[in-house]
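Peer 1: missing the sequence, but the structure's below:
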C-alpha cells in the first residue's frame, strides 16, 4: 500500500489536515495564481532537487489531460484552493507548470443582441 492511500479514509475522506499537505504554508510563492488563471503542464522534467510529494504528483497527473483553471483543479482534487495555490507555486518554481491569466471579461461578455436572441429562442420552445 502506498503512503498516498494512508492519508485517505474511504468513509471519512482525507485524514491529514490541509496545512500538513502544504507543509504549513498558507501563501503561494506566485501572485499569478488567480482563481480563474489557467494552469497547464510546461512539458519540462522535474529537476533532481525537486521535492515533490504525492499531492504535487496528483496535481501534475490532473493537468496531464488538459489545462484547467485553479478553482476547477481544486474541485477535481478535493483540496482547498489555498492548498492548491501553494502546491502550484511549488510547481511553478520548478517550471513544471505554466500559468496564463484568465480571458478578458470584455472579450467574452455577451452582447445585448445575443441575449435577446437567446430569450426569443427560449420563448419559442
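Peer 2: Cool, the structure landed. None of these values were measured; they are calculated from a predicted model.
Peer 1: C-alpha only now, for contacts and for neighbours.
Peer 2: OK.
Peer 1: any idea how far residue 122 lies from residue 116?
Peer 2: Counting by C-alpha to C-alpha, to the nearest Å, the gap from residue 122 to residue 116 is 10 Å.
Peer 1: okay, one more to line up with it:
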C-alpha cells in the first residue's frame, strides 16, 4: 500500500478493491457519444453534486485536451467505464468534447515520406 489518496481502494496484490463497473453503477452505455479519439476538456465548472472520486480523478486529468483513450489508460479503467464517467461530467457541464482533427488525405499518401520510412526500417533490420 502507498500513501496516495486512492490507496484505500487499491491493494498492490489484489488490484482495485472496487470493481470498475461498480463506480458507474453497472451502466455500460454513456449518455454522450464518444470514440477513443474524442478529445475532452474541463470547462472550469464543477458539478453541483458530488459524483464520486473517479469522476473527480477524470475531471482532474482533463485540464488540457486529452483523448478518451488516454483518460482510460491513466485511470486504469475499461474504456466503456471511462466513457460513462466522462458522459456524466458532460451532462453536468464540467467537460466539453471535440472530435479529433481530420488528417489531410494527401499526407497519408505522400509516397516520398512512405519510402523514407521504408528505407529507415530496412536499415534497422
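Peer 2: Sure, I can see it. Note that this is a predicted model, so its numbers are computed, not measured.
Peer 1: how close are the two chains, by TM-score?
Peer 2: Comparing the two superposed chains by TM-score structural alignment, normalised by the length of the first structure, the resulting TM-score equals 0.81, with 121 aligned residues with a C-alpha RMSD of 2.5 Å.
Peer 1: which residues are common contacts for residue 122 and residue 116 of the first structure?
Peer 2: The contact sets of residue 122 of the first structure and residue 116 do not overlap (C-alpha atoms under 8 Å, 6 or more residues apart in numbering).
Peer 1: ok, and the closest non-adjacent residue to residue 79 of the first structure?
Peer 2: Spatial nearest neighbour of residue 79 of the first structure, chain neighbours left out: residue 18 (7.4 Å); criterion: C-alpha to C-alpha, 6 or more residues apart in numbering.
Peer 1: residue in the second structure matching that neighbour?
Peer 2: Matched across to the second structure, residue 18 of the first structure falls on residue 20, judged by TM-score structural alignment.
Peer 1: with residue 103 of the first structure instead?
Peer 2: Residue 103 of the first structure maps onto residue 101 in the second structure, with residues paired by TM-score structural alignment.
Peer 1: next, count neighbours for that match.
Peer 2: Residue 101 of the second structure has 9 neighbours, counted by other C-alpha atoms under 10 Å.
Peer 1: how much distance is there from the strand or helix carrying residue 59 of the first structure to the middle of the chain?
Peer 2: Using DSSP states H and E, residue 59 of the first structure falls within helix 54-63. On the basis of C-alpha atoms, centre = their mean, to the nearest Å, helix 54-63 of the first structure is displaced by 10 Å from the centre of the chain it belongs to.
Peer 1: how close does that helix sit to the second structure?
Peer 2: On superposition with the second structure, the mean distance recorded for helix 54-63 of the first structure (mean C-alpha distance after the TM-score superposition for the first structure) is 0.8 Å.
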